[in-house]
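In: I need the structure of the sequence given here:
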Amino acid sequence: MNVGPFQILIIALVVLVLFGRGRVSEMMGDFGKGVKSFRRGLADEDNTTRVDGLSHEAKPAGEAITEPASDQTRS
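Out: Okay, here's the model as predicted:
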């Protein structure tokens, strides 16, 4: 199913009629603020995970599990 420019225009008009011009512009402004906040959060996360150029690398779960000591369980 291809969505062409005519279908997008109809959807935009329906949204505009349902919510009004002021509400749509307010929602788009809030959306833009959310995207900016998300990008800042990603940038902050990158800065906090690296200390002095080093990053913490955890071992995969399979390597972290050790074999049970069988001679400790036997008496």
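In: make it CA atoms for all contacts and neighbour counts henceforth
Out: OK.
In: look at the spatially most central residue of the chain and tell me its secondary structure.
Out: The centroid of the chain falls nearest to Phe38 when counting by C-alpha atoms, centre = their mean (7.7 Å). Under the three-state scheme (DSSP: H, G, I helix; E, B strand; the rest coil), Phe38 adopts helix.
In: another one to check against the first:
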Amino acid sequence: MEGLSIWHWIVVLVIVMLLFGRGKISGLMADLAQGIKAFRKGMSEDDKPTDAPPAKPAETID
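Out: From the prediction side, this is the model:
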């Protein structure tokens, strides 16, 4: 079996466009982009050091 040709991809794209429509696909892509931005922002916030001093360890009672 050979790989998928350009015609296979065109047929798949047409079927997807018919099923979901243009509005739903653009909405999904916008949601995906927002998710990626939120992920990157969260990752960059984890890398930044905090200004607060480290917490003191709790004393134990023997």
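In: rewinding a little: what residue in the second structure is paired with the residue nearest to the centre of the first structure?
Out: Per TM-score structural alignment, the equivalent position to Phe38 of the first structure in the second structure is Phe39.
In: how near is its match to Glu45 of the second structure?
Out: Distance from Phe39 of the second structure to Glu45 of the second structure, counting by C-alpha to C-alpha, to the nearest Å: 10 Å.
In: now do the contacts for Leu32 of the second structure.
Out: Not one residue lies near Leu32 of the second structure by C-alpha atoms under 8 Å, 6 or more residues apart in numbering.
In: which residues in the first structure form helices?
Out: Using DSSP state H, the helices assigned to the first structure run over residues 5-19, 21-49, 61-64, 70-73.
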